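# Starting from these lines, generate the structure:
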Amino acid sequence: MGSSHTHHLDGLEATRRLGARLAAVLAPGDAVLLTGDLGAGKTTLARAVIAQLCGIEEAPSPTYTLVQVYDTDAGDEVWHADLYRIEDPSELDELGLDDAFDSAICLVEWPDRLGDRLPPDRLEILLSGENTDLESGRKARITGYGRWEERVDDI
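Below is the predicted model of the structure:
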């Protein structure tokens, strides 16, 4: 069913700190699925992970390219995918996400577009709040599935 807990994020910096904590426990083969309304902070959280792992402070959003791939300082890959524009899961065939789930650190925005391709070992982060103003505070519900059930408390 999944093991979960909730973090209160009292502003933009809290979202970035969560990204830094998350980056500290990620390894190749880890899939992090980011869910929330437009403006909820999914890209902010992904950028914080990328900054920590790859040293890139202003990573572009992959809204139009669908996937951006970065190299970590350790030589691993980080895949940042934004699936908002995917209308049918068959469109995912060309992206290579299935293979990336096995070998890279994957940060996926709008994971509902994956359909039945959800990786069994995954960390789901639902960002929510009363509005989309990151400075006013949000909640991050973090749920681990598969091997993440044992690791979710490390964040």
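
# rest of the way, CA atoms for contacts and neighbours
Fine.

# for the residue nearest in space to the middle of the chain, what are its contacts?
With distances taken as CA atoms, centre = their mean, the residue of the chain nearest its centroid is L107 (3.5 Å). Contact analysis of L107 by CA atoms under 8 Å, 6 or more residues apart in numbering lists A31, V32, L33, L34, A46, V78, W79, H80, A81.

# Tell me if V78 really is in a strand.
Yes. Assessed by DSSP: H, G, I helix; E, B strand; the rest coil, V78 belongs to a strand.

# Could you find the closest non-adjacent residue to it?
I105 (4.7 Å; CA to CA, 6 or more residues apart in numbering).

# To compare with the earlier structure, here is another sequence to fold:
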Amino acid sequence: MRAILLPDPQATEAFGAMIATRVRPGDVVTLEGTLGAGKTSVARGLLAALGLAGEAPSPSFAIVQPYEPPEVRFPVVHVDLYRIDDPAEIEELALDDARYDSLLLVEWPERAGPDYWPDALRLSLTIEPDGTRGLTIGVPEAWRSRWPT
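This is a model prediction of the structure:
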């Protein structure tokens, strides 16, 4: 696990943009953290770097927000599991099917259970006492060749 500090929202979005240089269809990136920690900001930075014009909405209400070319370089499914109460509900979202040709960005992955996406790049955001964001990065074996050491 690596930890870094993100001093402001622009740095949080810039981190998301950096991730965009390393993702590909079939990947899962999970975003954990309390409300307001910056999960959606990371996702917005990533989506903008993949070509999305304008601001990406938070998928909190819709739960699943898909993006398709030409608005992004390749298909992306942005998911917010905050309103999911039972992990069994996740099966109904057909997220495993989406992984075949899409990048899966998952906010609140803990609602699915700890081992639901074992090969995901795990990003955990915290709000530090000074207002900066702490980011802990869990890099699984499947990502090691693409992730800087």
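
# And the residue nearest to the centre of the first structure? What does it align with in the second structure?
When the second structure is aligned by TM-score structural alignment, the residue opposite L107 of the first structure is L105.

# List the superposition-based mean deviation of the helix or strand where its match lies with respect to the first structure.
Assigned by DSSP states H and E, L105 of the second structure belongs to strand 103-107. Its matched residues in the first structure lie on average 0.5 Å from strand 103-107 of the second structure after superposition (mean CA distance after the TM-score superposition for the first structure).

# Now neighbour count too, for the contacts of L107 of the first structure, in TSV please.
Supplementary listing: the contacts of L107 of the first structure in TSV, determined by neighbours: other CA atoms under 10 Å:
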residue	neighbour count
A31	27
V32	27
L33	24
L34	26
A46	28
V78	27
W79	22
H80	27
A81	26
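
# Any chance of JSON lines for the residues you listed, columns distance to Q68 of the first structure?
Formatted as JSON lines, the contacts of L107 of the first structure follow (distance: CA to CA, whole Å):
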{"residue": "A31", "distance to Q68 of the first structure": "15"}
{"residue": "V32", "distance to Q68 of the first structure": "15"}
{"residue": "L33", "distance to Q68 of the first structure": "15"}
{"residue": "L34", "distance to Q68 of the first structure": "15"}
{"residue": "A46", "distance to Q68 of the first structure": "11"}
{"residue": "V78", "distance to Q68 of the first structure": "8"}
{"residue": "W79", "distance to Q68 of the first structure": "6"}
{"residue": "H80", "distance to Q68 of the first structure": "5"}
{"residue": "A81", "distance to Q68 of the first structure": "7"}
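
# where do the strands sit along the first structure?
With DSSP state E as the criterion, the first structure has strands at 3-9, 31-35, 67-71, 77-82, 105-109, 122-128, 138-145.

# Columns distance to K42 of the first structure on top of those, output as JSON lines?
Converted to JSON lines, the strands of the first structure look like this (distance: least, CA to CA, whole Å):
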{"stretch": "strand 3-9", "distance to K42 of the first structure": "13"}
{"stretch": "strand 31-35", "distance to K42 of the first structure": "6"}
{"stretch": "strand 67-71", "distance to K42 of the first structure": "14"}
{"stretch": "strand 77-82", "distance to K42 of the first structure": "10"}
{"stretch": "strand 105-109", "distance to K42 of the first structure": "7"}
{"stretch": "strand 122-128", "distance to K42 of the first structure": "7"}
{"stretch": "strand 138-145", "distance to K42 of the first structure": "10"}
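
# who wins for proximity to G41 of the first structure among these?
strand 122-128 (6.8 Å; CA to CA).

# so that closest one matches what in the second structure?
Going by TM-score structural alignment: strand 122-128 of the first structure matches residues 120-126.

# And stretch 17-34 of the first structure, by the same measure?
Counting by TM-score structural alignment, stretch 17-34 of the first structure corresponds to 14-31 in the second structure.

# buried residues in the matching stretch?
By neighbour count on 16 or more other CA atoms under 10 Å, the buried set for stretch 14-31 of the second structure is 14-17, 19-20, 23-24, 26-31.
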